[in-house]
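J.: What follows is a predicted structure for the sequence shown.
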Amino acid sequence: MERVWYVAYGSNLALERFRCYVSGGRPVGGAREYPGCRDKREPERVVSIDVPGGLVFAGESMVWGGGMAFYDAKGPGKVACRAYLVTAEQLGDIAAQEMRRLPGGEFARDLAGLLADVESVHTMGPGRYETVTRLGIRDGAPMFTVTHGDVSELEPVAPSATYVRWIAAGLREAHGWDPAQIAGYLIAAAGVRDTWTVDDLEAIAACGYSDFRRAVEKG
């Protein structure tokens, strides 16, 4: 399998943040330096898509603090995503870095090797992003995302302001949404709706890029 779509739904909606997984680096406001993929070529194509399901925030991010985004295939509605056309090996390295494993290590190689056989869902382990979900085919290449094995068992946890800023920036960049659309989308997610307000979400989404970077750098 030469090319696959990696489908992002969290902070990787923003191209600048996603590039840290490919070429390496530390995202603004993040607590981690990423080594990047072995193959550091840019994705061949980038497209914005929606997929059936829901968005849940849970666990504790060691990069942003607060809850992390998870794709729930059984959730109601649609999830706003961005798909990157990469190699199977790059997707393996990206998923490995999500789990703080080394690019090119056993986990990355195993994941890249099994993609051709994933027809729906394949769980590699109990970790937060160790389940691969196939989301269909686009232009002849299969689409995959990574999430938790059973999202329904997770206790919702509010995401941090920095994480929300990156996701809001990605939604604006990928889907062209205005602040009201972004706030309306995020407030429906478990982990957000009981902690954040629509007004706060709109204020974050209304930041221009320079203001966004300054806000993220301040935390």
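T.: Yep, that arrived.

J.: going forward, measure contacts and count neighbours with C-alpha atoms only.
T.: OK.

J.: Looks like residue 44 contacts residue 87 (just checking).
T.: No. The pair formed by residue 44 and residue 87 falls short of the contact definition of CA atoms under 8 Å, at 9.2 Å.

J.: higher neighbour count, those two?
T.: Set residue 44 next to residue 87 and count neighbours by other CA atoms under 10 Å: residue 87 wins out with 20 against 11.

J.: In space, what's closest to that one - neighbours in sequence excluded?
T.: Across the structure, with CA to CA, 6 or more residues apart in numbering as the measure, the residue nearest residue 87 apart from its sequence neighbours is residue 3 (4.5 Å).

J.: one more structure, for comparison:
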Amino acid sequence: MDQVWYASYGSNMSAARFGCYLYGGTPIGGTRRHPGCRDTRAPADDQALELPGGVYFAGESRNWTGGVAYYDPELTGTAYARAYLVTGEQFADVAAQETGREPGAEIDVAAVVRDGRLSLGPGGYETLLCLGERDGHPIVTFTAPYPAAAVEHTVPAAAYLRTLAEGLVQSREWTPEKAATYLVELSGVRGNWTAAEVTALLPAATG
């Protein structure tokens, strides 16, 4: 697979955080060091993207603690995302690192594009989806195998939520307040964080 748009709706919307998967490193506020991709070229492009569906938080992150962001295309609404134009190999290496595999693990990205869906296992981020195309390149992402309604929703940690907000501000040219308004309506955040609290996370990440 030559090039694909990797659609991030979670912490990888932050360029610095995504860079840890591309080039290697530990994200600010995270606990795990990532080895990086075999091909460490920067994305050829990145663009703001809207996906039909929604984002929710569930489970427990090994890197951030707290809930993990997942995408459910069956939810009502819009999931705001950032799409990076990368090679199929780079996407496979990012997906591998997200699922605890080493870069170079065999992932058939062409099958995701052909069939629309590929399961690597039962865990979070082990379900790969193709969500259409943009500018002649397929849009691909990964999420949990279960819908939002099938699992208990959990509260994301401050460092994780800050990184999501940072990515929204970067990619969409939103104000911190607008990013916070979007995030506090997501299940797992709603009722547990206020917009003012999320907004207050941003200066340390973007100042």
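T.: Okay, I see it. Computed from a predicted structure; not experimentally measured.

J.: related to what we said a few turns ago, please report how far the residue nearest to residue 87 of the first structure lies from residue 134 of the first structure.
T.: Plainly put, residue 3 of the first structure is 14 Å away from residue 134 of the first structure if you go by CA to CA, to the nearest Å.

J.: Quickly list what's touching both of the two.
T.: Taking CA atoms under 8 Å, 6 or more residues apart in numbering as the contact criterion, the common neighbours of residue 3 of the first structure and residue 134 are residue 142.

J.: in the first structure, which spans are strands?
T.: 3-8, 46-52, 54-58, 68-72, 78-87, 121-123, 131-138, 141-147 (DSSP state E).

J.: With residue 171 of the first structure as the reference, measure out to the aligned residue in the first structure for residue 181 of the second structure.
T.: Residue-level alignment of residue 181 of the second structure against the first structure, with TM-score structural alignment as criterion, gives residue 184. If you measure residue 184 of the first structure against residue 171 of the first structure using CA to CA, the figure is 12 Å.

J.: more crowded one of those two?
T.: Relative neighbour count places residue 171 above the other of residue 184 of the first structure and residue 171, with 28 against 16, counting by other CA under 10 Å.

J.: list the contacts for the more buried one?
T.: Counting by CA under 8 Å, 6+ apart, residue 171 of the first structure has contacts 13-14, 80, 177, 182.

J.: need the residues you listed in TSV with neighbour count, can you?
T.: Listed next are these as TSV, based on neighbours: other CA atoms under 10 Å:
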residue	neighbour count
13	27
14	21
80	22
177	17
182	24
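
J.: Pick the one among these closest to residue 202 of the first structure.
T.: For the contacts of residue 171 of the first structure, the minimum distance to residue 202 of the first structure (CA to CA) is 7.1 Å, reached by residue 182.

J.: Just give me the match in the second structure for residue 155 of the first structure.
T.: Checking with TM-score structural alignment, residue 155 of the first structure has residue 152 as its match.

J.: before we move on, what about residue 169 of the first structure?
T.: Residue pairing (TM-score structural alignment): residue 169 of the first structure is matched to residue 166 of the second structure.

J.: Now do the contacts for that match.
T.: Applying CA under 8 Å, 6+ apart, the residues near residue 166 of the second structure are 13-14, 176, 202, 205-206.

J.: That one and residue 58 of the second structure: what is the separation?
T.: As for residue 166 of the second structure, its distance to residue 58 of the second structure is 20 Å (criterion: CA to CA).

J.: Check residue 92 of the second structure too.
T.: 23 Å.

J.: max-length helix in the second structure?
T.: For the second structure, the helix with the greatest residue count under DSSP state H is helix 158-172.

J.: mean deviation (superposed) between it and the first structure, please.
T.: Superposing on the first structure places helix 158-172 of the second structure at an average distance of 0.6 Å from its equivalents, by mean CA distance after the TM-score superposition for the first structure.

J.: do the same with stretch 78-95 of the second structure
T.: Mean deviation for stretch 78-95 of the second structure: 0.7 Å (mean CA distance after the TM-score superposition for the first structure).

J.: Buried residues of that stretch, list them for me.
T.: Within stretch 78-95 of the second structure, the residues that qualify as buried by neighbour count (16 or more other CA atoms under 10 Å) are 79-95.

J.: ditto for stretch 191-203 of the first structure
T.: By neighbour count on 16+ other CA under 10 Å, the buried set for stretch 191-203 of the first structure is 191-192, 196, 198, 201-202.

J.: what's that stretch in contact with?
T.: Among residues not part of stretch 191-203 of the first structure, those counted as contacts by CA under 8 Å, 6+ apart are 56-58, 67, 156-159, 179-180, 182-184, 186-187.

J.: Work out the gap between it and the centre of the chain.
T.: Distance of stretch 191-203 of the first structure from its chain centroid, counting by CA atoms, centre = their mean, to the nearest Å, is 19 Å.

J.: ok, now stretch 130-145 of the first structure?
T.: For stretch 130-145 of the first structure, the gap between its own C-alpha mean and the chain's C-alpha mean amounts to 14 Å (CA atoms, centre = their mean).

J.: I'd say residue 71 of the first structure and residue 54 touch.
T.: Yes. Assessed by CA under 8 Å, residue 71 of the first structure is found in contact with residue 54 at 6.1 Å.

J.: which residues are common contacts for these two?
T.: In the contact map built from CA under 8 Å, 6+ apart, the residues linked to both residue 71 of the first structure and residue 54 are residue 79.
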